[in-house]
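Trainee: I'll drop the sequence and a predicted model, then ask my questions.
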Amino acid sequence: MTTAPRKRTILAVDDDQKTRHLLKLYLEKHQYVVQLAHDGASFRNEFERYKDDLILVILDVMLPDTDGFALCQMVRNRSAVPIIMLTASSDETERIVGLELGADDYIGKPYSPRELLARIKAIHRRTGMADAAGAPRFLRFAGFCLDRLERTLKGPDGAQITLTAMDFDLLRIFAEHAGEVLDRSRLMEQTRGRDLGPMDRSLDVQISRLRQRLGDDGKQPALIKTVRSSGYVLSVEVSASHE
């Protein structure tokens, strides 16, 4: 008995009807299934209905009955599905709040549908990475076990640690390059597929959140260390294996 392929379903919430319509038309041309919501209540209903099929959630920050931050937190508490947030604000604080709550990327409004599609594809290239070219499936360090195929992380006590798609990609890069100082621009390009702006703190927020996931002291980290004026480094030994 064969298993039916999983639908490539995206759930998007935006209170502007024209924006929703255009987004749906554009993404469906690129073979995505798009479900729409116009406010927080309808989004929650659609999320419950389609959560097992979702490969991405798109959240507008400003909504009539709630905000995208509350929805982001709700989704992240229940799922590791990638989240892109849409914001009309140029305020960096707003974007940082979204990342701290578990968003994987953000796009400023108004936005180009082509840019949105590029961001979606970039996220799915990263999250769709399997055990390519026979590379070892498991990366182990300091009692942790990172499964590159299942995209999961187990702690020293054997319990699974919840990671967002961005958390996982960042940790995988560190583990694959343990002991190597990785500059911020390189990390930004490899995890977000774009250049790091001069005032962009999103990567630093992401690393701070990843340290929290690992129980790594932000003031005196033992795992992911800051190298002043250079970048970051995973400073523990990593072993790789297929089992």
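Mentor: Right, received. Where do you want to start? Numbering: from 1, shown residues only.
Trainee: Please make it C-alpha for all contacts and neighbour counts, starting now.
Mentor: Noted.
Trainee: Tell me which other helices or strands the helix ranked longest in the chain touches.
Mentor: For the chain, the helix with the greatest residue count under DSSP state H is helix 113-127. Helix 113-127 sits against helix 17-29, helix 165-176, helix 184-192, with contacts defined as 3 or more CA pairs under 8 Å, 6 or more residues apart in numbering; DSSP states H and E.
Trainee: So which other helices or strands are in contact with the second one?
Mentor: Contacts of helix 165-176 with other secondary structure elements, assessed using 3+ CA pairs under 8 Å, 6+ apart, are made with helix 113-127, strand 138-141, helix 184-192, helix 202-214, strand 231-234.
Trainee: Mind listing residues that contact the longest helix of the chain?
Mentor: The contact list for helix 113-127 (CA atoms under 8 Å, 6 or more residues apart in numbering) reads 23, 26-27, 56, 82, 107, 165, 169, 191-193.
Trainee: re earlier: using TSV, lay out the helices and strands packed on helix 165-176 together with mean neighbour count.
Mentor: Below are those laid out as TSV (neighbours: other CA atoms under 10 Å):
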stretch	mean neighbour count
helix 113-127	16
strand 138-141	20
helix 184-192	17
helix 202-214	18
strand 231-234	20
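Trainee: Would you convert the ones you listed into TSV that also reports distance to Phe174?
Mentor: Listed next are the helices and strands packed on helix 165-176 as TSV, based on distance: least, CA to CA, whole Å:
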stretch	distance to Phe174
helix 113-127	14
strand 138-141	11
helix 184-192	9
helix 202-214	11
strand 231-234	6
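Trainee: So which of those is nearest Leu99?
Mentor: helix 202-214 (6.9 Å; CA to CA).
Trainee: Looking at the protein, which strand is longest?
Mentor: For the chain, the strand with the greatest residue count under DSSP state E is strand 54-60.
Trainee: That one packs against which elements?
Mentor: strand 9-13, helix 68-78, strand 83-87.
Trainee: Below is structure B, check it against A:
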Amino acid sequence: MLRFEGVLQKMPTHLRDQVHYYMNLGVDLIHMNEFLDKEIHLQFLKYECLNCNKDKKIFRQGFCYDCFYAIPQAGDWIMKPELSKAHLDEEDRDLEYEKKVQLQPHIVYLANSSNVKVGVTRKTQVPTRWIDQGAHEALEILEVPNRYLAGIAEVALKEHVADKTNWRTMLKNEIEDVNLEVTRDQLKQYLPQEVLPYFLDANTETNIKFPVLAYPKKLKSLNLEKKQHFTGKLVGIKGQYLIFEDYTVFNVRSNEGLYVSLEV
């Protein structure tokens, strides 16, 4: 039996013929694809905030309450790019950090995981962001020089296309292929004038395959804090979810900051 222990963090990924997933427990990087069709035991041991490393109940995004409302990594502009102000030299929580993150190339994209949605990510996060959302196809439609411009483009487009993923539909693989290039061209008319010079009219779709042996017909979401431990056969990984044979699914990203043991 193999046993690992550490604090859960978002699984790093690598796209080859299919997505390769690695469980990040701080010290160990565990290639999870190798454990498909094997029984896995997960146990919640304690909390460990990803910022202060203290055993304090996790509030959001892997951070305790105090850290979430203090650190720049959890500023409102993270979830709402249109609130970015570093390009105006205005500070939210830490201007140096905000300039580093906000003042770099960002991509506005279309992705299809449960339905076609619009999203924003740093250019360095392509295709990682699409993988994390469980998208089987995605397309870059804008490359802009800062996060603010990406944000105002997203705000304009989400009046005409979704900006959220239906995680249940994504995990059941109840999807249909859409021609994202046609959708891109249809949406161009709704973009703000200031982002039109950055429109990408010649890009083609990226297609993504996930390591899934069987998709669940119904879903049971695992709350490891309440249940404390779980054992099941791993039959797939999609987005940031582990999929088990009994239709239990576990969202690794939404459980960041939990200190766990993992046995195979």
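Mentor: Right, received. Where do you want to start? As the structure is a computational prediction, the values presented were derived from the model and not from experiment.
Trainee: quick one: TM-score?
Mentor: Aligned and superposed, the two chains score 0.23 in TM-score terms (TM-score structural alignment, normalised by the length of the first structure); 82 aligned residues with a CA RMSD of 4.9 Å.
Trainee: can you list the helices and strands packed on strand 54-60 of the first structure in TSV and add mean neighbour count?
Mentor: Listed next are these as TSV, based on neighbours: other CA under 10 Å:
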stretch	mean neighbour count
strand 9-13	24
helix 68-78	18
strand 83-87	24
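Trainee: okay if I get those as a markdown table plus distance to Lys121 of the first structure?
Mentor: Below are those laid out as a markdown table (distance: least, CA to CA, whole Å):
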| stretch | distance to Lys121 of the first structure |
| --- | --- |
| strand 9-13 | 12 |
| helix 68-78 | 20 |
| strand 83-87 | 12 |
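Trainee: Which of these sits closest to Glu176 of the first structure?
Mentor: That would be strand 83-87 among these, by CA to CA, at 24.5 Å.
Trainee: name the helices or strands packed onto the closest one?
Mentor: Checking 3+ CA pairs under 8 Å, 6+ apart, strand 83-87 of the first structure ends up next to strand 54-60, strand 105-108.
Trainee: Can you tell me which of the ones you listed is most buried?
Mentor: Stretch with highest mean neighbour count among those: strand 54-60 (a mean of 23; mean count of other CA atoms under 10 Å).
Trainee: now that one against helix 113-127, angle please.
Mentor: 140 degrees (axes from the mean of the first three to the mean of the last three CA atoms, to 10 degrees).
Trainee: re the thing from before, quick one: which of the helices and strands packed on strand 54-60 of the first structure is nearest Glu100 of the first structure?
Mentor: helix 68-78 (9.5 Å).
Trainee: packing partners for the closest one?
Mentor: Using 3+ CA pairs under 8 Å, 6+ apart, the elements in contact with helix 68-78 of the first structure are strand 54-60, helix 92-100.
Trainee: How about the secondary structure of Trp130 of the second structure?
Mentor: Three-state call for Trp130 of the second structure (DSSP: H, G, I helix; E, B strand; the rest coil): helix.
Trainee: from what I can see it touches Ala138, true?
Mentor: Yes: if you go by CA atoms under 8 Å, Trp130 of the second structure and Ala138 touch, sitting 6.9 Å apart.
Trainee: so what sits against both of the two?
Mentor: Common neighbours of Trp130 of the second structure and Ala138 (CA under 8 Å, 6+ apart) are Ala111.
Trainee: longest helix in the second structure, by residue count?
Mentor: Max-length helix for the second structure by DSSP H is helix 147-157.
Trainee: Would you mark the buried spots in that helix?
Mentor: Under the neighbour-count criterion of 16 or more other CA atoms under 10 Å, helix 147-157 of the second structure has 147-155, 157 buried.
Trainee: I'd like the residues you listed as a markdown table, with distance to Thr13 of the second structure appended.
Mentor: Below are the buried residues of helix 147-157 of the second structure laid out as a markdown table (distance: CA to CA, whole Å):
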| residue | distance to Thr13 of the second structure |
| --- | --- |
| Arg147 | 23 |
| Tyr148 | 27 |
| Leu149 | 27 |
| Ala150 | 24 |
| Gly151 | 25 |
| Ile152 | 29 |
| Ala153 | 27 |
| Glu154 | 25 |
| Val155 | 28 |
| Leu157 | 28 |
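Trainee: Identify, from those, the entry nearest to Thr248 of the second structure.
Mentor: Among these, and counting by CA to CA, the member closest to Thr248 of the second structure is Glu154, at 33.0 Å.
Trainee: Relative to Val108 of the second structure, how far out is the closest one?
Mentor: Relative to Val108 of the second structure, Glu154 of the second structure is positioned 7 Å away (CA to CA, to the nearest Å).
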